[in-house]
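In: Any chance you can model this:
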Amino acid sequence: MTVIFAKRAYLAAGWAENLRLEIKNGRITRLTPDAVAQLGDTCVDTLLPALANLHSHAFQRAMAGMTEYRQAGRDSFWTWRDLMYRFTARLNPVHIQAIAAQVYVEMQEAGYASVGEFHYLHHQPNGQPYDRLCELSDRIMAAAAETGIGLSHLPVLYSYAGVGEKPLEAGQRRFGNDVDRFCELVAQARGALGNLPDDCRVGIAPHSLRATCPRDLAQVVASQSSGPIHIHIAEQPREVEEVQAGLGARPVEWLLDNAPVESNWCLIHATHMTDEETCAMARSKAVAGLCPVTEANLGDGPFNGPVYLNAGGAFGVGSDSNVLISMTEELRTLEYSQRLRDLSRNVMVVGEGSAGQTLYRGAAIGGAQALGRNAGQITEGMLADLVAIDSQAPALCALQPHQLLDGLVFAAKDNVVTDLWSAGRHQVQNGHHVLRDKVTRNYKGAISELLAEL
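Out: Have a look, this model is predicted:
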């Protein structure tokens, strides 16, 4: 059994002082406020439920900073995508595992206890499957096992280059599967779960309405008896136009009318929605998977936040392209994008209240829901996905306890994180992941090899 003693902790019912928290088999078994630390307790300052990073393409971390040069004409998501395709052609399984491990170390040091890996890099550069169909899923799982992060692995169905079943382009050959081969890949990945802790799971991710078709989407969703279902939706105006022209409705509208969208679904980005679509999505109980740093980096546009929250919508955050892995930056960029659009302040709050608390609590609960994890709050019986921060850090030391989440979201950097537990696994201690040095050496070696081939 593991015991944590926290000077203060943010529980489901609010703040508690001098809390002893007991963990057994990865779950919180007992909470005792107004307690005294005992010999052997791990003592921390301020304990919070840790967030889930609900949307990651781990391999893209290695190309961060490579696409920030303006080319002739107007740079866009689509020009960035072309560069990404050229980069992926050089990645081998060893590179992918080393990059994913580095990403997961950085995520945990930033305060994320779990990750939803939206994994669409399946095959060899020429599009031929590896001898083991889920070879690259195995590599993602190996990185998760090494670093201890809670993994919801989401193999991606990617069959077409665009609406209307357009054939895959050369840069997409590594992604492509038909429904039958995809279902076999998912079955193999589920079989590999025995190599991971019990809190890890496998879901599915139809890539988008562009990269699948109504027939295939219905078939793969029907094949999924349980687990999370994630899909990119309405990220770019061009995507909205193409789906509307090809399927007769806007992406979110079409999906809600034609798929059994409910609480195990996560709609990634959902950036371009009408108010009617926004309210309908909130009513579906699906989670909005928001990636504000990447959405800003790619010029996607801001989410329709106030309408969605007022309709009772659930949300979480993810680091998507991993151009920057920072839990605090994701949350503050989400709020700041709303402020810039609306020329207002404290926008992501229903009625009155703390913007930081609304953002943090909402992302903790919504992110856990999106990954199918029984987490997101410090409550007995839930997974011990926990993060400790230092309230005496310069960015936070002037604040009262009820202001700490505002300080964390708007004034602090991730270096206020001192400790992190993923389902009770104490992976970050004194601000550093326990395997940081080893993982970073492997990452740098892989990058040196990769750059020599470019």
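In: Could you use CA atoms for every contact and neighbour count after this?
Out: Will do.
In: thought Glu335 was touching Met348?
Out: Yes. Taking C-alpha atoms under 8 Å as the contact criterion, Glu335 and Met348 are neighbours in contact, 6.2 Å apart.
In: Need the residues touching each of the two.
Out: Any residue near both Glu335 and Met348 by C-alpha atoms under 8 Å, 6 or more residues apart in numbering counts here, and not one turns up.
In: Can you say which helix or strand has Leu48 in it?
Out: Secondary structure assignment for Leu48, by DSSP states H and E: strand 42-49.
In: actually Glu295, sorry about that
Out: Counting by DSSP H and E, Glu295 is found in helix 292-297.
In: just Ala363 next, same as before
Out: Using DSSP H and E, Ala363 sits in helix 355-371.
In: From Ala446, how far off is the residue lying closest to Glu453 once chain neighbours are set aside?
Out: Excluding its sequence neighbours, the residue lying closest to Glu453 (C-alpha to C-alpha, 6 or more residues apart in numbering) is Arg90, at 7.3 Å. Distance of Arg90 to Ala446, given as C-alpha to C-alpha, to the nearest Å: 11 Å.
In: for comparison, sequence B:
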Amino acid sequence: MRRLFLKHALLPDGWAHDVSLTIDGRGRIAAIGTGDATAAAGADLVLTGHAVPGMPNLHGHAHQRAIAGFGERAGRDGGDSFWSWRSAMYAALDRMTPDDFQAVASQLYVEMLKAGFTAIGEFHYLHHDIDGRPYADPSEMSLRAVAAAREAGIALTMLPVLYAAGGFAGKPPGHGQRRFILDSDRFLALVSRLDTMASGDDDLVVGIAPHSLRAVPADLLARVLAARPLGPVHIHIAEQPQEVADCLAATGRRPVDVLFDQAEVDERWCLVHATHITDAERGRIVASGAVAGLCPTTEANLGDGLFPAEAFMAEGGRIGIGSDSHISVSPVEELRLLEYGQRLISGRRTVLAGGPGRATGRHLHTAAAQGGAQALGLDAGAIAIGLRADIVVLDADDPLMVARRGDGILDGWIFAGNRPLVRDVLVGGRQVVAGGRHAHEDHIARRFRATLERLHA
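Out: A predicted model of the protein is given here:
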């Protein structure tokens, strides 16, 4: 048991002062006390800023951090879109080795921790060698993601991706997809290997990620779901208008309807993006209890569109946030852009506050923390007994925190600027960021710089 003292913390029933936490050997909160300043004297660790629940990052592709910002030159025909970006992303994978991938992932995960993310859902489809052949150990690249997460100290939900086709109706995969392709047997063998690694590791959860309806035919999806009845299931869905059009052409139905007719979608599912949905599809997602995995900065960067967050959340829909392509690695930017997008299409302010008199930042942060934890299969999302001690402490002395009290603290963090306010971070009760620094950030950054210099030479 360890004892932690927080001067000021957001608990499920509101803000509290002089909070003492008892952390068990698995990194869970075993007891909470409040209002006793003398408890600081017996604590193993005293943190004096504003403590809030850590934010899960429910969707990311670590390898894409290596190309963030490298795809902003306009094409010759002026018709740049998700699909032209995807071709550029595929090309960037032509040189990435396992060492390169681990270097990029470690840097990314350190950046996430320093920004206030405490867990990552790694939607991982970079399975094979550069020529498309399996590595001697078919789990090579997945194991590198686990190693990077352990090096950084972030909680990881590993989501190996099933990718079998290049488009609807069993279209053959293209050259750019050669590193992704797995059949059901190899996919389930990979999942089994990861299950073995996760046994006894409280910071590693294993789920599955059928990439999308266009990449996973219905019979294959059914086979894999039958073999994996428990644990997180993540899928890209209705991200692009072209995807919806292709699905309609192939099946006569829209993607969300196709999915719900093929599978029993429930609370263990995360529907990533779900940008282009009808009112009826939105209702099906809400009723299922699945989480909508929203990635506002990537969706904006790719010109994908805006998710109908106002109606979805008003109906009780569950959301979480992800940094996806990692053109931004910040819960602040994801939450801010989520709210601002709804303001721009509605012409109103405080759209996602959750009702009159409520603080927008608090409502968004709580919804995303709880929804993200659900999507990643983590007992997290709040500072509460029985949950993981995944905690972010904001710098109470920063100018952006002046005169901020109660829920105004989160409003200030999310809406008042871009200063790095995260001072301390705990993952499963272990301090991984102290005073704004990660213990291993210097050598991880050196390795990352050398890797990018080689990849972009």
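In: Translate Phe346 of the second structure into the numbering of the first structure.
Out: You called it Phe, but residue 346 of the second structure is Ser. Using TM-score structural alignment to pair residues, one finds that Ser346 of the second structure aligns to Asp342 in the first structure.
In: burial of that match, as a residue count?
Out: Counted with other C-alpha atoms under 10 Å, the neighbours of Asp342 of the first structure add up to 11.
In: Would you mind measuring from it to Thr274 of the first structure?
Out: If you measure Asp342 of the first structure against Thr274 of the first structure using C-alpha to C-alpha, the figure is 16 Å.
In: repeat for Glu68 of the first structure
Out: As for Glu68 of the first structure, its distance to Thr274 of the first structure is 31 Å (criterion: C-alpha to C-alpha).
In: Neighbour count: those two, which is higher?
Out: Thr274 (14 against 11).
In: what angle do whichever helix or strand comes after the strand holding Leu48 of the first structure and helix 355-371 make?
Out: Scanning forward in sequence from strand 42-49 of the first structure, with DSSP H and E defining helices and strands, the next element found is strand 51-56. When axes from the mean of the first three to the mean of the last three C-alpha atoms, to 10 degrees is applied, the directions of strand 51-56 of the first structure and helix 355-371 differ by 60 degrees.
In: Could you tell me where strand 51-56 of the first structure falls in the second structure?
Out: The aligned range for strand 51-56 of the first structure in the second structure is 55-60, by TM-score structural alignment.
In: again, but for stretch 148-163 of the first structure
Out: Aligned by TM-score structural alignment, stretch 148-163 of the first structure corresponds to residues 153-168 of the second structure.
In: One more: stretch 274-286 of the first structure?
Out: Using TM-score structural alignment, stretch 274-286 of the first structure pairs with 278-290 in the second structure.
In: which residues touch that stretch?
Out: The list of residues contacting stretch 278-290 of the second structure from outside it, by C-alpha under 8 Å, 6+ apart, reads 256-257, 260, 265-271, 291-292, 312, 315-318, 375.
In: could you redo the last one with a cut-off of 6 Å?
Out: Residues from elsewhere that reach stretch 278-290 of the second structure, judged by C-alpha atoms under 6 Å, 6 or more residues apart in numbering: 266-267, 269-270, 317.
In: Rebuild the residues you listed as CSV, extending it with secondary structure.
Out: Below are the contacts of stretch 278-290 of the second structure laid out as CSV (DSSP: H, G, I helix; E, B strand; the rest coil):
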residue, secondary structure
Asp266, coil
Glu267, coil
Trp269, strand
Cys270, strand
Gly317, coil
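In: Can you check which part of the first structure stretch 420-432 of the second structure sits on?
Out: Residue span in the first structure matched to stretch 420-432 of the second structure, by TM-score structural alignment: 415-427.
In: roughly how far is the matching stretch from the heart of the chain?
Out: Taking C-alpha atoms, centre = their mean, to the nearest Å, the mean C-alpha location of stretch 415-427 of the first structure is offset from the chain mean by 17 Å.
In: what do you get for stretch 204-223 of the second structure?
Out: The gap between where stretch 204-223 of the second structure is centred and where its chain is centred comes out at 18 Å by C-alpha atoms, centre = their mean.
In: Name the residues of it that come out as buried.
Out: By 16 or more other C-alpha atoms under 10 Å, the buried positions in stretch 204-223 of the second structure come out as 204-218, 220-221.
In: and if you look at stretch 51-71 of the second structure?
Out: Neighbour counts using 16+ other C-alpha under 10 Å place 51-67 of stretch 51-71 of the second structure among the buried residues.
In: same thing with stretch 125-143 of the second structure?
Out: Buried residues in stretch 125-143 of the second structure, counting neighbours by 16+ other C-alpha under 10 Å, are found at 125-130, 132, 134, 138-143.
In: Check stretch 20-37 of the first structure too.
Out: Neighbour counts over stretch 20-37 of the first structure (16+ other C-alpha under 10 Å) mark 20-24, 26-29, 31, 33, 37 as buried.
In: Perfect, I'm done here.
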